[in-house]
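> Only the shape, not the letters, is given here:
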């Protein structure tokens, strides 16, 4: 009954940071850090992970919450919320990274944990798939930014769109490139 916790989306300029927590009952074949898997492989693993888990949860921390708290605190808060939302309470929580959220349960941070522990790998995949899905929805609303391609990360294409169009409603205003574009007086 060990929960793995990981996030997707700390580095992007737009969209939420998404945190997942999962307790596996069976380990699906092919688990790994979501960044080391193709989109096709992650998408294929997602329903397997969910069906082979005792419990799982997903929390999206909004751009406004990120701006209010800062990205680190928003991520830690999201981790805390994701564990609290599990339908089954774990006996221990394993977190990818070097910091743990405040919680009453025993909690350990594992640097590179998403490549070491199956439950963290599973959380990594859940978080990435759910966040990518939200960014595809955002692309429908704001197609000029190309969120379907870069998912909000600061690629050359995203930086060019930000410079041309300014920030949209899902941009993180506390991030320097977004702040700079906002100061140019551009708004979508």
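Right, received. Where do you want to start? Every value quoted in this text rests on a predicted model; they were computed, and no experiment measured them.
> from here on, contacts and neighbour counts on C-alpha atoms
Fine.
> where exactly do the strands run in this structure?
For the chain, the strands defined by DSSP state E cover 2-8, 17-24, 53-61, 92-96, 107-110.
> Quick check: closest non-adjacent residue to residue 76.
Excluding the flanking residues, the one nearest residue 76 by C-alpha to C-alpha, 6 or more residues apart in numbering is residue 101, at 4.8 Å.
> ok, now how distant is that neighbour from residue 143?
Going from residue 101 to residue 143 by C-alpha to C-alpha, to the nearest Å gives 35 Å.
> Look at those two and report which has more neighbours.
Higher neighbour count among residue 101 and residue 143: residue 101, with 19 against 12, using other C-alpha atoms under 10 Å.
> Structure two is appended below for comparative analysis:
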């Protein structure tokens, strides 16, 4: 099914989405994207439906053709301070704030958001499978976060973040049991062994 270009009839509708919400390590990353109303791409879909190769292929296309885009990380200490939902929304707000045009409508993937300035918005469950601007944001959020996780993998290769990107895979959890946690781990997450958690 082809994705729709826009939800509203506004000139500068911004799609926003985040990546890394369910991870044990690394930032939550959000992107905001304003695409031209005529933008078309046959490969572009929700980033979770695409291979890594296709996402990396789409990244420069989105960056080149977008009217505006921005990507922002919120790091683990802040996630622990304000919780992952608030951190995800804060990352989306930060990415919208950095756009070089002020959007006049915002469409958000999922069902949770807080008003940004006085810009009207709509939350759309599975929005990244329905609207091309949210799908583009999901791809930028995912690719930028993956690149960051590959970079910090070099510092702590035993967790294999270049492969699991900080998600709670069996291998990642086994490495935490064996080596403990790093400065990049989120200490408020329940999947961490009890001795490392902040909430006890």
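Perfect, I can see it now. Predicted model only: the values in this text are computed from it and were never measured.
> Need the TM-score between these chains.
The TM-score (TM-score structural alignment, normalised by the length of the first structure) is 0.94; 183 aligned residues with a C-alpha RMSD of 1.1 Å.
> circling back: among the strands of the first structure, which is the most enclosed?
strand 17-24 (a mean of 30; mean count of other C-alpha atoms under 10 Å).
> Report the angle between that strand and strand 92-96.
Relative orientation of strand 17-24 of the first structure versus strand 92-96 (axes from the mean of the first three to the mean of the last three C-alpha atoms, to 10 degrees): 140 degrees.
> Over which residues of the second structure does strand 17-24 of the first structure lie when aligned?
Using TM-score structural alignment, the residues of the second structure aligned to strand 17-24 of the first structure are 28-35.
> Now which residue in the second structure aligns to residue 151 of the first structure?
Using TM-score structural alignment, residue 151 of the first structure pairs with residue 165 in the second structure.
> Grab the nearest non-local neighbour of residue 119 of the first structure.
Leaving aside its sequence neighbours, residue 119 of the first structure sits nearest to residue 4 (C-alpha to C-alpha, 6+ apart; 4.4 Å).
> quick revisit: out of the strands of the first structure, nearest to residue 124 of the first structure?
Smallest distance to residue 124 of the first structure across those (C-alpha to C-alpha): 5.1 Å, for strand 2-8.
> which other helices and strands contact that closest one?
In terms of contacts (3 or more C-alpha pairs under 8 Å, 6 or more residues apart in numbering; DSSP states H and E), strand 2-8 of the first structure is packed against strand 17-24, helix 71-84, strand 92-96, helix 118-141.
> Need those in JSON lines (columns: distance to residue 165 of the first structure).
Converted to JSON lines, these look like this (distance: least, C-alpha to C-alpha, whole Å):
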{"stretch": "strand 17-24", "distance to residue 165 of the first structure": "23"}
{"stretch": "helix 71-84", "distance to residue 165 of the first structure": "24"}
{"stretch": "strand 92-96", "distance to residue 165 of the first structure": "35"}
{"stretch": "helix 118-141", "distance to residue 165 of the first structure": "14"}
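> shouldn't residue 197 of the second structure be in contact with residue 185?
No - at 10.1 Å, residue 197 of the second structure does not count as touching residue 185 under the criterion of C-alpha atoms under 8 Å.
> more neighbours, those two?
Per other C-alpha under 10 Å, whichever of residue 197 of the second structure and residue 185 has more neighbours is residue 185, with 22 against 15.
> quick one, what contacts the aligned partner of that one in the first structure?
Under the alignment (TM-score structural alignment), residue 185 of the second structure pairs with residue 171 in the first structure. By C-alpha atoms under 8 Å, 6 or more residues apart in numbering, the contact set of residue 171 of the first structure is 13-15, 63, 178.
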